[in-house]
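J.: Generate coordinates for the sequence data below:
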Amino acid sequence: VRYAFELAKSTGRKKVTAVHKANIIKSTSGLFLDVAREVAAKYPEIEFQEMIVDNACMQLVMRPEQFDIIVTTNLFGDIISDLCAGLVGGLGLAPGANIGVDAAIFEAVHGTAPDIAGQGKANPVALLLGAAQMLDHVGQPENAERLRKAIVATMEAKDSLTGDLGGNGSTMGFAQAIASRL
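T.: Sure thing, here's the model as predicted:
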């Protein structure tokens, strides 16, 4: 929770929303919400909002612009991240980050996609956007932005897109098209 507020502070974000189910799962989700409230009190300059997960999912579909940073537990985070991936075009476009005090892991939300492994069908964008998140995290925002711009330019040009994006390109072809724009 503290990381969410520190991230908001360091990136100029204005609001952190704690997504929970403390009304039903009183012990674990209640504890999460108690901790979120304690941490929020130490960051009075950042707006703090509490939202039950059911409503948060609906609000993400209806009015996603109201959110800035969402902090939640692993279970709800998994569900919400897939919902958000659907809002932007699917799992092939969504990176994921699990950031702790001492370690961070960046990934494609869709995981390893074992059903298409080795077939050259996987969309590399989610993993590359995860790499951009990692670059931001390690203090290389310029390189992260270069990578994001190369991805956007490749997608706008419809160059070597994979099947999930309506193209007939391969994983390698799509990745090479992005790399050529770096």
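J.: rest of the way, CA atoms for contacts and neighbours
T.: OK.
J.: Helices of this protein, start to end?
T.: Using DSSP state H, the helices of the chain run over 2-11, 28-41, 53-62, 74-87, 125-137, 141-156, 171-180.
J.: okay if I get these as JSON lines plus distance to Ala18 and mean neighbour count?
T.: JSON lines is the format used below for the helices of the chain (distance: least, Cα to Cα, whole Å; neighbours: other Cα atoms under 10 Å):
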{"stretch": "helix 2-11", "distance to Ala18": "9", "mean neighbour count": "16"}
{"stretch": "helix 28-41", "distance to Ala18": "7", "mean neighbour count": "17"}
{"stretch": "helix 53-62", "distance to Ala18": "9", "mean neighbour count": "15"}
{"stretch": "helix 74-87", "distance to Ala18": "11", "mean neighbour count": "15"}
{"stretch": "helix 125-137", "distance to Ala18": "21", "mean neighbour count": "21"}
{"stretch": "helix 141-156", "distance to Ala18": "26", "mean neighbour count": "17"}
{"stretch": "helix 171-180", "distance to Ala18": "35", "mean neighbour count": "18"}
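J.: run this one through as well so I can compare:
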Amino acid sequence: MQLVARPGQFDVMVMPNLYGAIVSNIGAALVGGPGIVPGCNVGREYALFEPGCRHVASDIMGTNRANPAAMILSATMILDPIANSIAAATFDVINSGKVRTADMGGSATTSEFTAAVIEQLKP
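T.: Have a look, this model is predicted:
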């Protein structure tokens, strides 16, 4: 309840996997949905970079309607320093509001969003 009512009070939250999944889904809902939030799980020997929300989106699977922002931003965590330009291009596309997938109130496809990010990267 506190995460929804006053999310700014939290800085770092450490919890078991089940509660982490619940909290990441709540956090994703607060900022725009599962297609927006990047994620990283770090262990002693391995790190996994994936969208931060565990939404399977089976209702849009194979339809070219998913928002690829979370996947792109998760990948940028691995690619530093090139990642900064990819992340900036992704945020520029999101902030411009011109190319929006359905979860952001638009009708752009996954391919159209990705193409807009690639276009933003060009000098």
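J.: re earlier: would you format the helices of structure 1 as TSV with distance to His110 of structure 1 included?
T.: Converted to TSV, the helices of structure 1 look like this (distance: least, Cα to Cα, whole Å):
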stretch	distance to His110 of structure 1
helix 2-11	23
helix 28-41	25
helix 53-62	19
helix 74-87	8
helix 125-137	8
helix 141-156	18
helix 171-180	15
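J.: between the ones you listed, which one is nearest to Asp115 of structure 1?
T.: Proximity to Asp115 of structure 1, assessed across the helices of structure 1 by Cα to Cα, is greatest for helix 171-180 (14.3 Å).
J.: Excluding sequence neighbours, find me the nearest residue to the aligned residue in structure 2 for Leu93 of structure 1.
T.: Alignment note: Leu93 of structure 1 maps to Ile36 in structure 2; criterion TM-score structural alignment. Spatial nearest neighbour of Ile36 of structure 2, chain neighbours left out: Ala70 (4.7 Å); criterion: Cα to Cα, 6 or more residues apart in numbering.
J.: Contacts only, for the residue nearest the centre of structure 1.
T.: The residue lying closest to the centre of structure 1 (Cα atoms, centre = their mean) is Gly96, at 4.6 Å. Gly96 of structure 1 sits next to Ser81, Phe106, Glu107, Ala108, Val109, Gly130 when contact means Cα atoms under 8 Å, 6 or more residues apart in numbering.
J.: which residues of structure 1 does stretch 10-20 of structure 2 align to?
T.: So stretch 10-20 of structure 2 sits over residues 67-77 in structure 1, by TM-score structural alignment.
J.: List the contacts of Val125 of structure 1.
T.: Gly92, Leu93, Ala94, Ile151.
J.: which non-adjacent residue is nearest the equivalent of Thr110 of structure 2 over in structure 1?
T.: Aligned by TM-score structural alignment, Thr110 of structure 2 pairs with Thr171 of structure 1. Nearest residue to Thr171 of structure 1 in three dimensions, chain neighbours excluded: Gly120, at 4.9 Å (Cα to Cα, 6+ apart).
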